[in-house]
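# One predicted model, sequence on top.
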Amino acid sequence: MPHAPRTQAMVNMHGMHALPATVTDADPRTGVVDVVAQGMALRVHFPPASMLNLKPGDKIGLYMGYSQANVVQ
């Protein structure tokens, strides 16, 4: 899976990586998506409108990273 393009908001990000995942549940009302990735159950959140078409069994790519003390709004 290719790496996500870096944006200015990602300059102070650490641990950036791509993670293939399988959707196990998706709530279009809240934007909460449950997935299994590398044998781990994860719960992630997206703006509800961006994940309306996700359903259990869908294969997706998560692009993850973190920053310390710089909260991206």
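Now that the structure is in, tell me what you want to look at.

# rest of the way, CA atoms for contacts and neighbours
OK.

# buried ones in the strand of greatest length in the chain?
The longest strand of the chain (DSSP state E) is strand 14-27. For strand 14-27, the neighbour count (16 or more other C-alpha atoms under 10 Å) marks 21, 22, 23, 24, 25, 26 as buried.

# TSV please, covering the residues you listed and showing distance to residue 63.
Formatted as TSV, the buried residues of strand 14-27 follow (distance: C-alpha to C-alpha, whole Å):
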residue	distance to residue 63
21	10
22	14
23	15
24	18
25	19
26	18
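
# which two in these are spaced the farthest apart?
21 and 26 (13.0 Å; C-alpha to C-alpha).

# One more to weigh against that first structure:
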Amino acid sequence: MIKVTTLNGKELVINAELIETVEQTPDTIITLTTNKKLIVLEDADDIIDKVIEYKQKIFSPPENSTPLNPTLF
């Protein structure tokens, strides 16, 4: 999930997994896989950075995790 801001200043949290395209015209238009379009204040590079940060958080091991013992498998 990432936070974006609509043109009227309303903050939305959207599912980053549903983003299909991000267009940078004068405005930034996010198209979701549901065909819903959102016009947001953030530019395309900011959206990309937010998605990368989100994916790194969900796919990185927890900081205090111990690796699995391969001899158990």
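Sure, I can see it. Please read these numbers as outputs of a predicted model, since none were measured by experiment.

# Let me see the TM-score of these two.
The TM-score (TM-score structural alignment, normalised by the length of the first structure) is 0.34; 43 aligned residues with a C-alpha RMSD of 4.0 Å.

# Going by distance to residue 61 of the first structure, which of the buried residues of strand 14-27 of the first structure wins?
If you rank the buried residues of strand 14-27 of the first structure by distance to residue 61 of the first structure using C-alpha to C-alpha, residue 21 comes first, at 5.9 Å.

# Grab the nearest non-local neighbour of that closest one.
Residue nearest to residue 21 of the first structure in three dimensions, not counting chain neighbours: residue 37, with 4.4 Å by C-alpha to C-alpha, 6 or more residues apart in numbering.

# Over to residue 43 of the first structure?
Nearest to residue 43 of the first structure is residue 34, by C-alpha to C-alpha, 6+ apart, at 4.5 Å.

# now swap in residue 18 of the first structure and tell me
Per C-alpha to C-alpha, 6+ apart, closest to residue 18 of the first structure is residue 63, 4.5 Å.

# Check residue 42 of the first structure too.
Nearest one to residue 42 of the first structure, counting by C-alpha to C-alpha, 6+ apart, is residue 35 at 5.3 Å.

# Skip ahead from the helix or strand where that neighbour lies and say which helix or strand is next.
For residue 35 of the first structure, the host element (DSSP states H and E) is strand 32-37. Next along the chain after strand 32-37 of the first structure, taking DSSP H and E as the criterion, comes strand 40-45.
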